[in-house]
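**Student:** got a structure for you, letters missing:
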């Protein structure tokens, strides 16, 4: 069994999403002691934004930009890791109502026509990934954006991630959320404690 652990926060040791994603991984290791973990810190080793050069090379053009071949190789590694993983744990802080740009780059490298999905002749989407993966999202937010919040309409974060994974045929998605982290120490500690309780209750 293999687990892919993705972190995308730029806050280093001060990141709550990093703390929670690590604890989700630790819980999975406790449940599956022989599991093999691959870790990607997207804040420190992220690929480049897609460019016309990437598209051209994918269509058979010669590599002209310095470093482009290595960057394409990194994107291929992201794909290989996703295909190999039975469990995917994503640390996903909300930045300006959505995911971090670092996580968006990773998504751009794994949502690839002909690799992870394809269109049928009638326009239907067909996933090329095994659909049995378990996805865990460690979601963190400074404010509150859940249903019923006055800011719920600005939530393009968890809904986006769940949409991406659903597009790729992945429907076993668990969100561990800590929000309201900017509401003061008491609210922050309560949100983290609630998330940790949910992590402790993960049974598979």
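**Tutor:** Sure thing, it's come through. As the structure is a prediction and not an experimental result, all values here were calculated from the model. Residues are numbered from 1 along each chain as shown.
**Student:** from here on, contacts and neighbour counts on C-alpha atoms
**Tutor:** Noted.
**Student:** Show me where this structure has its strands.
**Tutor:** Secondary structure of the chain, counting by DSSP state E: strands at 2-7, 36-41, 87-93, 117-119, 125-127, 134-140, 173-178.
**Student:** quick one, what contacts the residue sitting furthest away from the middle of the chain?
**Tutor:** Distance to the chain centre peaks in the chain at residue 62, reaching 31.3 Å (criterion: Cα atoms, centre = their mean). Contact analysis of residue 62 by Cα atoms under 8 Å, 6 or more residues apart in numbering lists residue 56.
**Student:** And it, how close does it get to residue 197?
**Tutor:** Distance, residue 62 to residue 197, by Cα to Cα, to the nearest Å: 52 Å.
**Student:** dropping in the other structure now:
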């Protein structure tokens, strides 16, 4: 059975477009769904976290292991998933701070990517991601959309290159058109392989 990791990053629990879209996308794809709600923000990485991450695993103290425990859990959620369904509301032209905190926890040298002489190599390969991107006025894919391209880049950096976008952009300009585009995007998604 396909395993889906659904990540919701909207600050709004009620009335959120991206939360409604991620629910619909997960249902469309089918499979077992694990949910990660970022409305209660994750902690920022700090000096202790960075120091722990750059200490070889065999040499980490108990405090260093504790500093990385949440990151280990979040990465394990990705590792266990076949498909990531990520809600990406555009706040002030970029991703919400809550989503950036998640990215900082999971983009980890030696765990989800490594550097080689040829450049960085993502370690979380063989996965698919579907982004549910919504905005009030930002045209998706435009020069002021700093969220969609960023998410594609970050996911590719950790090895997830099969990325699709379901978009509901410019809702405050034309809500009906935004909804129709999102509906068509969900309809076009193929079901996850069983």
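**Tutor:** Looks like it came in fine. As the structure is a prediction and not an experimental result, all values here were calculated from the model.
**Student:** ok so, going back, out of the strands of the first structure, nearest to residue 48 of the first structure?
**Tutor:** Smallest distance to residue 48 of the first structure across these (Cα to Cα): 14.1 Å, for strand 36-41.
**Student:** Quick one: list the elements packing against that closest one.
**Tutor:** strand 2-7 (3 or more Cα pairs under 8 Å, 6 or more residues apart in numbering; DSSP states H and E).
**Student:** Centre of the chain to the strand it packs on, how far?
**Tutor:** Centre-to-centre, strand 2-7 of the first structure and its host chain are 9 Å apart (Cα atoms, centre = their mean, to the nearest Å).
**Student:** what's the average distance of it to the second structure?
**Tutor:** Following superposition, strand 2-7 of the first structure is found to deviate from the second structure by 0.5 Å on average (mean Cα distance after the TM-score superposition for the first structure).
**Student:** mind checking how far the lengthiest helix in the second structure is from the chain centre?
**Tutor:** Criterion DSSP state H: the longest helix present in the second structure is helix 62-80. Helix 62-80 of the second structure has its C-alpha centroid displaced from the chain centroid by 16 Å (Cα atoms, centre = their mean).
**Student:** between it and strand 83-89, how big is the angle?
**Tutor:** 100 degrees (axes from the mean of the first three to the mean of the last three Cα atoms, to 10 degrees).
**Student:** how close does the residue with the shortest distance to the centre of the first structure get to residue 103 of the first structure?
**Tutor:** Closest residue to the average C-alpha location of the first structure: residue 90 at 4.0 Å, with Cα atoms, centre = their mean. Using Cα to Cα, residue 90 of the first structure is found at 9 Å from residue 103 of the first structure.
**Student:** for residue 138 of the first structure, same thing?
**Tutor:** For residue 138 of the first structure, the distance to residue 103 of the first structure - Cα to Cα - is 13 Å.
**Student:** Specify which residue of these two has the higher count of neighbours.
**Tutor:** residue 138 (28 against 23; other Cα atoms under 10 Å).
**Student:** OK, contacts around the counterpart of residue 110 of the first structure in the second structure?
**Tutor:** In the second structure, residue 110 of the first structure lines up with residue 106, judged by TM-score structural alignment. Shown in contact with residue 106 of the second structure (Cα under 8 Å, 6+ apart): 71-72, 74-75, 112.
**Student:** Go again with 7 Å.
**Tutor:** Residues near residue 106 of the second structure by Cα atoms under 7 Å, 6 or more residues apart in numbering: 71, 74-75.
**Student:** From residue 78 of the second structure, how far out is it?
**Tutor:** 9 Å.
**Student:** which residues touch residue 164 of the second structure?
**Tutor:** With Cα under 7 Å, 6+ apart, residue 164 of the second structure has these contacts: 129-131.
**Student:** Ok, residue 127 of the second structure next?
**Tutor:** 82-83, 160, 162.
**Student:** Please repeat the previous calculation with a cut-off of 6 Å.
**Tutor:** Residues near residue 127 of the second structure by Cα atoms under 6 Å, 6 or more residues apart in numbering: 82-83, 160.
**Student:** Map it across to the first structure for me.
**Tutor:** Match for residue 127 of the second structure (TM-score structural alignment): residue 133.
**Student:** Same check on residue 184 of the second structure?
**Tutor:** In the first structure, residue 184 of the second structure lands on residue 197 (TM-score structural alignment).
**Student:** Looking at the first structure, name the residue matched to residue 170 of the second structure.
**Tutor:** For residue 170 of the second structure, the residue aligned by TM-score structural alignment is residue 180.
**Student:** so how far is residue 20 of the second structure from residue 104 of the second structure?
**Tutor:** 25 Å.
**Student:** I misspoke; the intended subject was residue 40 of the second structure.
**Tutor:** 18 Å.
**Student:** higher neighbour count, the two?
**Tutor:** Using other Cα under 10 Å, the more surrounded residue of residue 40 of the second structure and residue 20 is residue 20, with 15 against 9.
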